[in-house]
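[1] Mind folding the following:
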Amino acid sequence: MIKQLKSLGLAFGLFLVAPTLFAQEVLNISSWAPPTHHMNAVVWPTWGKWVEEATEGRVTTKIEYKLASPLKQFELVRDGVADAAWIFHGYNTRYVATQAVEMPNLGTSAEAASVAYWRVHQKYLAKADEHRGVTLIGLTSHGPAVIQTKSALKDLGDLSGQKIRVPGGVGSLVGKALGVTAVKLPAPKVYEALSSGVADGIFMPMETQKSFRLKEVVPFVTIMPGGLYYGSFAFIMNSDFLAGLSEKDRAAVMSVSGEKLSKLSGQQWDAADTAGLAAAKEAGTTITTASADIHKKYLTIMAPVEAGWLERANKAGIDGKAALEELRAIARSY
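    Just a heads-up that it's a prediction; the model follows:
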């Protein structure tokens, strides 16, 4: 009888302990692009699978939509409303160091840019501590931005005075240098702005011809050799959520983040650009590559932008020249 009671007691004890032993943490990811966008269709789900496998099922992920505007994603994660998110640095002027990857004429794939960006951030740019308040788990850049307009361009001067949606960051500095009338609004609003006449054109990567259906509203695309500019994004996580995991699971989550996540995202930006180009051609979009003379003129116009960034980076305690040179060297030899 005593033996039976002991067995029952042990079983009851295991019953009480079991929920703790097998507790599953759900990591809620906030996202703001359409569900069909590659970030939501491929990048986050793939990373989520890596996390689940690395933690042996103890941490799973779930994507949530419309929790906040793209501009408020950082605060959303910092304050614990969401556990993770991706942000575009250009939406906030606090980011200076991150503009290193955005400079015109990098001339590489998004994958190469993203891997180089992560490595250079860890070596140089992290000193600026621009993601304080959250944990940085990855960095990425979209592919080379292109000029998308409602009317054909013969020269850069044709952009002067046109209402062009600019993204923030270096993309906005490009617009200012080219004399456009800047239209500032988040990416999900660009189709409406173009279709309603609020904007005459837009600076964004080729992928948006498909992902944001811009092939329907901007029939002319001008490609700047080397890239008009690139666009910086970060993957961020709530620090308290990460700290609340076991040491083993924290290490597991970080093992599938960093450069691995950055590379995955870069690969998908490239795939999206390929799909966007195909969609543009199918829709009959007129695609033109700027001439060598126009490219040379553009680089001359943009030289002060790079010089200005170097000055601001140095003021932030970063060796801007070394960071930019190394980023370009890694990306171009990738």
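[2] switch to C-alpha atoms for all contacts and neighbour counts from now on
    Noted.
[3] ok, now which ones touch F88?
    Contacts here follow CA atoms under 8 Å, 6 or more residues apart in numbering; on that basis F88 touches 70, 231-234.
[4] can we see that at 6 Å?
    Neighbour list for F88: F233 [criterion: CA atoms under 6 Å, 6 or more residues apart in numbering].
[5] can you map out the strands along the protein?
    Taking DSSP state E as the criterion, the chain contains strands spanning 25-31, 59-65, 84-88, 135-142, 145-149, 163-166, 181-184, 201-205, 220-223, 231-237, 286-289.
[6] Determine the set of other helices and strands touching the longest one.
    Put plainly, it is strand 135-142. Contact here means 3 or more CA pairs under 6 Å, 6 or more residues apart in numbering; DSSP states H and E; on that basis strand 135-142 packs against helix 110-123, strand 231-237, helix 259-283.
[7] Name the residues that touch that strand?
    So strand 135-142 is contacted by 110, 114, 118, 231-237, 239, 257-258, 261-262, 269 (CA under 6 Å, 6+ apart).
[8] With the last one instead?
    Taking CA under 6 Å, 6+ apart as the criterion, the residues outside strand 286-289 that touch it are 220-223.
[9] cool, the first one as well?
    Strand 25-31 is contacted by residues 59-65, 82-85 when judged by CA under 6 Å, 6+ apart.
[10] Swap in 10 Å and give it another go.
    Counting contacts by CA atoms under 10 Å, 6 or more residues apart in numbering, the residues outside strand 25-31 that touch it are 39-40, 44, 48, 51-52, 57-70, 73, 76-77, 80-87, 236-238, 241-242, 244-245.
[11] can you tell which of the strands of the chain is closest to G308?
    With CA to CA as the criterion, G308 lies closest to strand 231-237 of those, at 17.6 Å.
[12] Could you also give me the structure for this next sequence, so I can compare it with the first?
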Amino acid sequence: MTRLSAILTASTILATAGAAQAADWTGYTYSSVSTTAAVQGMERITEEVAETTDGELDITLHLGKTLQIASSDITQAVGDGIVDFAADYFFSGSVPIARVLNLPMLINSEEEWATAYDAMEPYLREGFEEQGVVYLGGYRYPQQTIFTTFEIDDLSDLEGHKIRVTSPEQGQFIESFGGGAITLSGSEVPTSLERGVIEGVLTASAGGAKNWGEFLPYNYRFAVNYGNSVIIANADAFEALPVEQQEALRNIVSEEGPAITEAFMEDEQVQMDKQQSAGMTIVEEAEGDSDAALEQMQGYWTEWAEDKGPQYVEALQAVRDALGK
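    Next up is the predicted model:
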């Protein structure tokens, strides 16, 4: 080999090595509204990752419904490598043990959420790992309260009314007070409210009520449970990254997840004020409703876990021990 050939060969090897380190990822989020705290946070993550890695890890974020991926299939799409990086709110179908965190009345404050989340994190990591996915972090919505088309002053007013829920656990809560639970996609909610298919929803002021408030004249500020999203990556794509890029992505998500949560908390009050100014009647929690709901739900937590298996019993107990419940 001539000296010139050796130089060219070495240059080719170096260029190839550099190219191997660069990664162009496809990102996806369930939210289709670019102005939400969730989407804005995901956009910050992609921008910070590109800047921190000098463009070696570039993530193109796609909003909900812009790719042919159902909301309930996002985690599976990440595991299958259809997308490399995503935020998923509807992940409990793929990692059902995560629903421990969403059990009605189990977690009743931001402080309790943080404690319970720490206890659940090992189970979350394992659950996503089984799907071929790396769990990086997440963020939380404000507490889910009750928005209705009918006048509501306490939980007994749910009797005989049809309420849209996003999980079987929320459905159990509604049915415990005589209501009917119906599961619908978010896109179906407005027309279903107009037609009387449903008469209310469980959501947050800064969540679904931000879009559906015009159909919901009443908000009963009874906190049923929290909803949360996870931020995840395809395991093979993540492991192919250089260690420093893996660490950068983890660190950025760990900072932005709480920032998204905080933005939602601030927006919750802003949206409540807007909704009330627009004519929504906001009713504070009635005395005795929390005790009544807790009495209804405590036995259900145990039955729910035992029905699903030993790992669920263990995870629930870990959370209850951490919370002192």
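[13] Dump the helices and strands packed on strand 135-142 of structure 1 into TSV; add mean neighbour count as well.
    Conversion of these to TSV gives the following (neighbours: other CA atoms under 10 Å):
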stretch	mean neighbour count
helix 110-123	24
strand 231-237	24
helix 259-283	21
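[14] quick one: which of the ones you listed is nearest D158 of structure 1?
    Comparing these by CA to CA, helix 259-283 comes nearest, at 22.1 Å.
[15] and the angle from that closest one to strand 231-237?
    An angle of 130 degrees separates the directions of helix 259-283 of structure 1 and strand 231-237 when computed by axes from the mean of the first three to the mean of the last three CA atoms, to 10 degrees.
[16] how distant is helix 259-283 of structure 1 from the center of its chain?
    Relative to the chain's own centre, helix 259-283 of structure 1 is displaced by 12 Å; criterion: CA atoms, centre = their mean, to the nearest Å.
[17] ok, back up a step: tabulate the strands of structure 1 (CSV), appending distance to E325 of structure 1.
    As requested, these are arranged in CSV below (distance: least, CA to CA, whole Å):
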stretch, distance to E325 of structure 1
strand 25-31, 33
strand 59-65, 37
strand 84-88, 23
strand 135-142, 17
strand 145-149, 21
strand 163-166, 26
strand 181-184, 30
strand 201-205, 23
strand 220-223, 24
strand 231-237, 17
strand 286-289, 26
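[18] Among those strands, which comes closest to K123 of structure 1?
    Closest among the strands of structure 1, using CA to CA: strand 135-142, at 13.5 Å.
[19] Just checking the distance from that closest one to the centre of its chain.
    Distance, stretch centre to chain centre, for strand 135-142 of structure 1: 7 Å (CA atoms, centre = their mean).
[20] Tell me the mean distance between that strand and structure 2 once they are aligned.
    Mean deviation of strand 135-142 of structure 1 from its aligned counterpart in structure 2 after superposition (mean CA distance after the TM-score superposition for structure 1): 1.9 Å.
[21] go on, stretch 265-282 of structure 1?
    Relative to the matching residues in structure 2, stretch 265-282 of structure 1 has an average distance of 2.1 Å after the fit, by mean CA distance after the TM-score superposition for structure 1.
[22] against structure 2, where does that stretch fall?
    Counting by TM-score structural alignment, stretch 265-282 of structure 1 falls onto residues 260-277 of structure 2.
[23] what's that stretch in contact with?
    Contacting residues not belonging to stretch 260-277 of structure 2 are listed as 36-42, 138-143, 204-207, 209-210, 213-214, 216-219, 228-229, 256, 258-259, 278, 280-282 [CA under 10 Å, 6+ apart].
[24] I'd like to know which of those residues are buried.
    36-39, 41-42, 138-143, 204-207, 209-210, 213, 216-219, 228-229, 256, 258-259, 280-282 (16 or more other CA atoms under 10 Å).
[25] In stretch 18-37 of structure 2, which residues are buried?
    Burial within stretch 18-37 of structure 2, assessed by neighbour count using 16+ other CA under 10 Å, is assigned to 22-23, 25-31, 36-37.
[26] and which of these is nearest to I152 of structure 2?
    For the buried residues of stretch 18-37 of structure 2, the residue nearest I152 of structure 2 by CA to CA is T36; the value is 28.4 Å.
[27] Tell me who's in contact with that closest one.
    Contacts of T36 of structure 2 by CA under 10 Å, 6+ apart are 206-207, 210, 260, 263-264, 267.
[28] Throw those residues into CSV and include distance to G299 of structure 2, thanks.
    Conversion of the contacts of T36 of structure 2 to CSV gives the following (distance: CA to CA, whole Å):
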residue, distance to G299 of structure 2
A206, 31
G207, 29
K210, 34
I260, 33
A263, 34
F264, 31
D267, 34
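[29] Alright, that wraps it up for me.
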